[in-house]
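A.B. asks: Compute the structure for the input listed below.
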Amino acid sequence: AAPSLPLRAARALYDPLVYRRIRAALGGRVRYVICGGSPLGARLAEFFAGAGVEVFEGYGLTETTAASTVTPPRRPRTGTVGWPLPGTAVRIAGDGEVWLKGGHVFAGYWDAARGAAVPYTDDGWFPTGDLGDLDADGYLRITGRKKDILITSAGKNVAPGPLEDWLRAHPLVAQCVVVGDDRPYVTALITLDHEGLTHWRRMRHKDHLALWELTRDEELLDAVQRAVDDANRLVSRAESIRAFRLLTVELSEASGHLTPSLKLRRRAVLRDFAREIEEMYGQGEEP
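C.D. replies: Below you'll find the predicted structure:
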């Protein structure tokens, strides 16, 4: 379907004010970008598309000689990592794990005792450890990591990735860690984005407040709650975030809470913020 009139008008306004500057920062003539290594997110991909920069997102692992899927030219579908490359087969296991097969998939991990590479499976499929699904047109969507799946005390499986990715896209949020393993309901630890918070404080004349005061500010809590409510629309009631806590510290590689590739070290976060987590669950009945 063609863009609506309001959307075309908004783009006509944004192009000279915002999009042109982004294209200039990328060299002025860029039309296509290849992305991989970590989730891009549908909203960010749509933003770049609006700026006239098409993002081709790929997916693969070291064990699959890099890319196994990529966005097909002229047939992009945001929120997915595209189609399998020629010679690649993709299969979704019963538990939702993505399995890959093809000539580019490694023979197996080297076993020094046997003096040979030992394949993961006898039939050549390689389980990636990632969770995903294939739509009716063969586009692959990655939804999280198998090892990150949370199982609540009621036995509900929760993939934290979609919730965390959605919240991290909010201007006020830097990092989000969804909690709920062996708990009665799902909660989240959230850190604030420095630039987004600076702008928010300036617009509301709250520059005089310390960070610890802001984490208790009702207006800021309401803004973050609205972001949480938006994220909760992605999942069922049982998987939704019922409570959250704003942290006054930054989660970083230096603090030991992020890997060099900026992935969360969940165990470290759960260990170092155990008190804050217990406080969220120590309020009595489920929110």
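A.B. asks: from here on, contacts and neighbour counts on C-alpha atoms
C.D. replies: OK.
A.B. asks: What segments of the stretch 51-200 of the chain are strands?
C.D. replies: Read by DSSP state E, counting those that start in this stretch, the stretch 51-200 of the chain holds these strands, from start to end of the chain: 54-61, 66-70, 83-84, 88-92, 97-102, 109-111, 116-118, 126-134, 140-145, 150-151, 157-158, 173-179, 186-192.
A.B. asks: Leu44 in helix, strand or coil?
C.D. replies: Here Leu44 is recorded as helix under DSSP: H, G, I helix; E, B strand; the rest coil.
A.B. asks: Count the neighbours of it for me.
C.D. replies: 14 (other CA atoms under 10 Å).
A.B. asks: cool, Gly256 as well?
C.D. replies: 14.
A.B. asks: Could you report the separation of it from Asp272?
C.D. replies: From Gly256 across to Asp272, the span is 10 Å (CA to CA, to the nearest Å).
A.B. asks: and if you look at Arg242?
C.D. replies: From Arg242 to Asp272 the distance is 21 Å (CA to CA).
A.B. asks: Arg183 too?
C.D. replies: Distance from Arg183 to Asp272, counting by CA to CA: 18 Å.
A.B. asks: cool, and Thr65?
C.D. replies: Taken as CA to CA, the span from Thr65 to Asp272 is 36 Å.
A.B. asks: repeat for Gly138
C.D. replies: Distance from Gly138 to Asp272, by CA to CA: 42 Å.
A.B. asks: Same check on Gly103?
C.D. replies: 43 Å.
A.B. asks: The stretch 101-250 of the chain: helices as residue ranges?
C.D. replies: Remark: helices assigned in the stretch 101-250 of the chain by DSSP state H, counting those that start in this stretch are 160-168, 194-203, 211-214, 218-232.
A.B. asks: Which positions within the last one qualify as buried?
C.D. replies: Buried residues in helix 218-232, counted by 16 or more other CA atoms under 10 Å: 220-221, 224-225, 227-228, 231-232.
A.B. asks: I have a second one here; can you model it like the first so I can compare?
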Amino acid sequence: MDASALPPRIDINGISLNADPGQRPLQVDSCTTIVSLFASRCAGLGARTAHREKDMGLWKSYSWDDYWTHAKWIGLALRKLGLERGEVVSILSEDRKEWAWLDLGIQCVGGIASGVYTTDSDKQLSYLLRDSDSRFLIVENEEQLDKFLHIEGEVPDLLNVIILEDEGLHDLNHPKCLMIDALYRIGQQAEAAQPGQFEAEIAKADPGDIALLIYTSGTTGPPKGAMLSHENIMAAISSWLHALPVFDTDEQLCFLPLCHILERGVSIYLPLASKCKVNFAESPETVFSNLQEVSPSTFIAVPRVWEKIHSQVTILINEATPLGRKAFHAALVTGIKRAAYLTENKPVPLDLAWRFRLWDFLVLRNLRRMLGLDRLRRGGSGAAPISPELLRWYWAIGVPLVEGFGMTETAGIATINTPVTNRIGTIGRTVPGTELRISEIGEIEARGLNIFKGYWRNNEKTAETFTDDGWLRTGDMGRIDDDGFVTITGRMKDILITAGGKNIAPAEIESRLKFSHFISDAVVIGDARKYLTALIMIDQENVEKFAQEQKVPFSDFPSLCAAKEVRALIGGELDQANKDFARVEQIKDFRIIDVLLTAEDEELTATMKLKRGQVEKSHGKLIEEMYQ
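C.D. replies: All right, here's what the predicted structure looks like:
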């Protein structure tokens, strides 16, 4: 290509990017595909640490050389075993370094990587493997292998199953199953027989090739496989780096499922560009202790995680001495006043800045250190709405927490607030390279190089998702203010129309309810009804603490939910929330769901989002009680 035809370049944190992220050919450090960027980084960084993971209780480092070598063995072995370019390989595992090795190894030889949530049932696994026509399945351990063994007869086209952990499987003798070490040996033999084959496969990659197949969470029907190309991912990386700085000295903590586009982008693809270090959490259950150990520079989480940290602090403060509680309250009041200036992008008055520095030294700095947020330059929240009050609370304790918006179909990013340009209650401004508009019916529509190619083998759904002039229908309703900040007012499918004809978006009400540290989630009911009601999921830890302090007897979770004192507690929280809404938007009655829901339950997606329709179906009796 003629050099004069290349787009103008800029340098951000030592990374060369298109000056305009929406301009083709899109490049990051002169690379136009994920796999060419991967090869460039491994060659340049070599022995530097790329990943860290705990082994026998100790953090162990793995270099970019390790990354390259294992990805090469994986890719070459899969080709040797029959993988063709454009075919799908599914990965069924919790987060770990091998996830990244597999992801890049598959893509480097032209395969399409598709993640499967470990909480999916064997029935769901069967659907995903058949729908994607996967040729290989990688499973983490015996538990995940059992799912395949239950549905083996339903997926005859699957060539092999590769197992990452051999614990409990030493006597396994199955013609399609092999351990990861055996796969590595096949890759080593393939490399010895044909040196340079891996590099040749990388060179064949085109920006328009499909790199990922990411299945939607299935909140509105069977999951659909969203096809994301190399260009889509490179556009997302470029947009992110234009909007928010990431440095090669940064450390991150990977803990959200890598099946999800947000964590995949933040913990696998963004580090390819920024050269930062990624630490893999031991498990979702240990994320808070791992957070304390790592003290990351940036940390992206779903609202439920940020809510949980807030709840932990609330418990700690309640258990503190009277003097400690008084000091924290004074520090928080000062922090809230300071945050009001910062979140409106205004200079903090000098006297207030000095008062905050004092309380930060005496109280807040130690709190952040205890939480593992002491080195945090920026926190991020996505995947679901977060309460504005919760955002202000984090800013008050010295943690700049910003909210953004993206979806699988936008390669994970479309808008973002930043610590410098931030408007709480909005999802920020569009990232460079992405355009948004509001349709005549109030739906947010998007356009850019990050927009996906369509749904796998589902032309009908693809056509429904795009407008006649090529804009993506996001399914979210919203508005854009004069300064370009975007506000989501609700999901198109979730809008409630009361019996009186009032249109109500439940998302804002639910978000306000969840700010209570006694409420972990809520579903507002009211479609075709005379008034609004709510199904409440209590926060077990905080409500149990309340019950113990108030000497409320309970023997298990259902009895805790049934206690009249707990019902009065939640009723009081709803009364407080109702003050923020018009009369027609106020909750008139509620019921507490007395079952602890996990991602394995039908009511929740793997990313812990409630499936509204399923919740209403499962708890229809409770709903009818509120309208008798």
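A.B. asks: Please work out the TM-score for the two chains.
C.D. replies: Once superposed, the chains reach a TM-score of 0.83 (TM-score structural alignment, normalised by the length of structure 1), with 280 aligned residues with a CA RMSD of 3.1 Å.
A.B. asks: Run a quick neighbour tally on the equivalent of Phe273 of structure 1 over in structure 2.
C.D. replies: Counting by TM-score structural alignment, Phe273 of structure 1 lines up with His619 in structure 2. Look at His619 of structure 2: counted by other CA under 10 Å, it has 13 neighbours.
A.B. asks: thinking again about what came up before, columns distance to Ala12 of structure 1 and mean neighbour count on top of the strands of the stretch 51-200 of structure 1, output as a markdown table?
C.D. replies: What follows is those, written out as a markdown table (distance: least, CA to CA, whole Å; neighbours: other CA atoms under 10 Å):
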| stretch | distance to Ala12 of structure 1 | mean neighbour count |
| --- | --- | --- |
| strand 54-61 | 18 | 21 |
| strand 66-70 | 30 | 21 |
| strand 83-84 | 32 | 22 |
| strand 88-92 | 40 | 18 |
| strand 97-102 | 41 | 21 |
| strand 109-111 | 53 | 12 |
| strand 116-118 | 57 | 13 |
| strand 126-134 | 35 | 19 |
| strand 140-145 | 31 | 21 |
| strand 150-151 | 44 | 20 |
| strand 157-158 | 41 | 20 |
| strand 173-179 | 29 | 22 |
| strand 186-192 | 32 | 23 |
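A.B. asks: so can I have a markdown table of these showing distance to Tyr281 of structure 1?
C.D. replies: Formatted as a markdown table, the strands of the stretch 51-200 of structure 1 follow (distance: least, CA to CA, whole Å):
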| stretch | distance to Tyr281 of structure 1 |
| --- | --- |
| strand 54-61 | 37 |
| strand 66-70 | 41 |
| strand 83-84 | 42 |
| strand 88-92 | 35 |
| strand 97-102 | 30 |
| strand 109-111 | 42 |
| strand 116-118 | 45 |
| strand 126-134 | 28 |
| strand 140-145 | 25 |
| strand 150-151 | 16 |
| strand 157-158 | 17 |
| strand 173-179 | 10 |
| strand 186-192 | 8 |
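A.B. asks: The ones you listed: which one's closest to Ser252 of structure 1?
C.D. replies: Ser252 of structure 1 lies closest to strand 173-179 among the strands of the stretch 51-200 of structure 1, at 9.4 Å (CA to CA).
A.B. asks: Read off where the closest one ends up in structure 2.
C.D. replies: Mapping strand 173-179 of structure 1 onto structure 2 (TM-score structural alignment) gives residues 519-525.
A.B. asks: do the same with stretch 93-101 of structure 1
C.D. replies: Against structure 2, stretch 93-101 of structure 1 falls on residues 439-447 (TM-score structural alignment).
A.B. asks: contact partners of the matching stretch?
C.D. replies: Applying CA atoms under 8 Å, 6 or more residues apart in numbering, the contact partners of stretch 439-447 of structure 2 are 414, 434-438, 470-479, 492.
A.B. asks: Now with 7 Å, please.
C.D. replies: For stretch 439-447 of structure 2, the external contacting residues (CA atoms under 7 Å, 6 or more residues apart in numbering) are 434-438, 471-478.
A.B. asks: which residues does the residue positioned nearest the centre of structure 2 contact?
C.D. replies: In structure 2, the residue lying closest to the centroid (CA atoms, centre = their mean) is Leu262, at 4.2 Å. Shown in contact with Leu262 of structure 2 (CA under 7 Å, 6+ apart): Gly412.
A.B. asks: Val33 of structure 1: neighbour count?
C.D. replies: 11.
A.B. asks: cool, and the one 3 residues further on?
C.D. replies: Close neighbours of Gly36 of structure 1, defined as other CA under 10 Å, add up to 15.
A.B. asks: Can you give me the distance of the residue lying closest to it once chain neighbours are set aside to Leu262 of structure 1?
C.D. replies: Among residues not flanking Gly36 of structure 1 along the chain, Gly58 sits closest, at 5.2 Å (CA to CA, 6 or more residues apart in numbering). Remark: distance between Gly58 of structure 1 and Leu262 of structure 1 (CA to CA) = 18 Å.
A.B. asks: Check Pro73 of structure 1 too.
C.D. replies: Plainly put, Pro73 of structure 1 is 29 Å away from Leu262 of structure 1 if you go by CA to CA.
A.B. asks: Likewise for Glu219 of structure 1?
C.D. replies: Distance of Glu219 of structure 1 to Leu262 of structure 1, given as CA to CA: 30 Å.
A.B. asks: And Leu214 of structure 1, by the same measure?
C.D. replies: According to CA to CA, Leu214 of structure 1 and Leu262 of structure 1 sit 26 Å apart.
A.B. asks: what do you get for Arg145 of structure 1?
C.D. replies: From Arg145 of structure 1 over to Leu262 of structure 1 the distance is 15 Å, taken as CA to CA.
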